[in-house]
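S.K.: one predicted model, sequence on top.
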Amino acid sequence: MGNFVDYLGIEFTELSGDRVVARWTAGPTMHQPYGIVHGGVHCSVVETLGSLGGMTWLSGRDPEGKVVGVNNNTDFYRAVTGGPMTSTATPIHQGRSQQVWLIETYADGDDRIVARGQLRLQNLYP
């Protein structure tokens, strides 16, 4: 997937143009100065899952198409210091020129949401 995805430790358990599910473990290397997971980590997970889902969906329509993120809006609901996380991405809109994906992250074993992001992608054609 790439060095940054490897660094974050994101492991994909499901990857399609309709749904992306990944597990990752939050820990001290991801902390901001107050000892909680940095918001940029959550934004990175949103960007990664939404982009891969969008890329997978578009490649089924145009194998040479590409996607690029044009807006990433992530809300943080609960601070976490570490532990296993599960993030799920689902499309809200998949059109000719743009896609919008919703990505939610939960701490494993907990029903409460940690972060929720929306990613807008631009579809690019050769």
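M.R.: Yep, it's here.

S.K.: CA only for contacts and neighbour counts going forward, please
M.R.: Noted.

S.K.: break down this structure into its strands, ranges please.
M.R.: Assigned by DSSP state E, the strands in the chain fall at 11-15, 20-26, 66-76, 83-94, 98-107, 113-124.

S.K.: mind giving me TSV with the ones you listed and columns for distance to G2 and mean neighbour count?
M.R.: Converted to TSV, the strands of the chain look like this (distance: least, Cα to Cα, whole Å; neighbours: other Cα atoms under 10 Å):
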stretch	distance to G2	mean neighbour count
strand 11-15	12	14
strand 20-26	15	20
strand 66-76	16	16
strand 83-94	18	19
strand 98-107	20	22
strand 113-124	19	21
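
S.K.: show residues contacting stretch 55-66.
M.R.: For stretch 55-66, contacts defined as Cα atoms under 8 Å, 6 or more residues apart in numbering pick out L15, S16, G17, D18, V67, N123, L124, Y125, P126.

S.K.: could I get the strands of the chain in TSV, plus columns for distance to S51?
M.R.: Shown next, in TSV, are the strands of the chain (distance: least, Cα to Cα, whole Å):
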stretch	distance to S51
strand 11-15	11
strand 20-26	10
strand 66-76	7
strand 83-94	10
strand 98-107	9
strand 113-124	7
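
S.K.: right, so of these, which gets closest to V5?
M.R.: Among those, the nearest to V5 by Cα to Cα is strand 11-15 (8.7 Å).

S.K.: angle of the closest one against strand 83-94?
M.R.: 30 degrees (axes from the mean of the first three to the mean of the last three Cα atoms, to 10 degrees).

S.K.: check it against this one:
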Amino acid sequence: MNKTMMKNTLMEALGMEVLTADPTKVEIRMPVDHRTHQPMGFLHGGASVALAESAASIGAFLNIDPAKQQVFGVEINANHIKSARDGYVKGTATPAHIGKNTMVWEIQIVNEADELVCLSRCTVGVVPLKK
């Protein structure tokens, strides 16, 4: 992904960094720090969901013709498995379904010890651009 596309976005505010971005796999790293903590000092579940949806959306975008279509998150779920206080987490999104009108992406978020922190699934809608 073009770094200028990340400027002034939630991804930039949360310190996300795209590691891999192709139509079959997106990996994003995010710090576990003051930007992503909840008040008790642990990784905020909402930050994990933001990471998951960002990865799924980038993957979906790489599977469309942006001159004719756009993608939008339709539904997301997340099971928070393990907590984190510091370091980084990495989200890896892979497609479970790539259709004409919808896509479903599975996202695994792991800590630096490669332990599962969050398991998410995101449905993305593919919408034709209005002429």
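M.R.: That came in fine, so what should we check first? Keep in mind it's a predicted model, so treat the numbers as computed, not measured.

S.K.: what TM-score comes out when they're superposed?
M.R.: Here the TM-score for the pair of chains, by TM-score structural alignment, normalised by the length of structure 1, is 0.91; 123 aligned residues with a Cα RMSD of 1.3 Å.

S.K.: mind picking the two most distant members of the contacts of stretch 55-66 of structure 1?
M.R.: Longest span within the contacts of stretch 55-66 of structure 1, Cα to Cα: L15 and P126, 24.1 Å.

S.K.: quick check: the spatially most central residue of structure 1 vs I103 of structure 1, distance?
M.R.: For structure 1, the residue nearest the mean C-alpha position is V46 (2.6 Å; Cα atoms, centre = their mean). Noted for V46 of structure 1: a distance of 6 Å to I103 of structure 1, by Cα to Cα, to the nearest Å.

S.K.: how about S87 of structure 1?
M.R.: According to Cα to Cα, S87 of structure 1 and I103 of structure 1 sit 7 Å apart.

S.K.: then G17 of structure 1?
M.R.: From G17 of structure 1 across to I103 of structure 1, the span is 14 Å (Cα to Cα).

S.K.: now swap in A22 of structure 1 and tell me
M.R.: According to Cα to Cα, A22 of structure 1 stands 11 Å off from I103 of structure 1.

S.K.: which residues do those two both contact?
M.R.: Listed contacts common to A22 of structure 1 and I103 are L49, S87, T88; contacts here mean Cα under 8 Å, 6+ apart.

S.K.: which residue in structure 2 lines up with the first one?
M.R.: Structural alignment (TM-score structural alignment) places L49 of structure 1 against A55 in structure 2.

S.K.: pretty sure its match contacts V26?
M.R.: Yes: contact criterion Cα atoms under 8 Å: A55 of structure 2 and V26 qualify, at 5.8 Å.

S.K.: joint contacts of those two?
M.R.: G91, T92, A93.

S.K.: now do the contacts for the second one.
M.R.: Taking Cα under 8 Å, 6+ apart, we find T92 of structure 2 in contact with K25, V26, E27, I28, A55, I107, Q108, I109.

S.K.: P28 of structure 1 pairs with which position in structure 2?
M.R.: P28 of structure 1 maps onto H34 in structure 2, by TM-score structural alignment.

S.K.: how many neighbours does the residue lying closest to that match once chain neighbours are set aside have?
M.R.: The shortest distance from H34 of structure 2 to any non-neighbouring residue, by Cα to Cα, 6 or more residues apart in numbering, is to G41 (8.0 Å). A count of nearby residues for G41 of structure 2, using other Cα atoms under 10 Å, gives 14.

S.K.: how near is G41 of structure 2 to F72 of structure 2?
M.R.: From G41 of structure 2 across to F72 of structure 2, the span is 31 Å (Cα to Cα).

S.K.: can you measure across stretch 70-89 of structure 1, start residue to end residue?
M.R.: Start-to-end span of stretch 70-89 of structure 1 (Cα to Cα) is 17 Å.

S.K.: so it matches what in structure 2?
M.R.: Residues 74-93 of structure 2 are the counterpart of stretch 70-89 of structure 1, counting by TM-score structural alignment.
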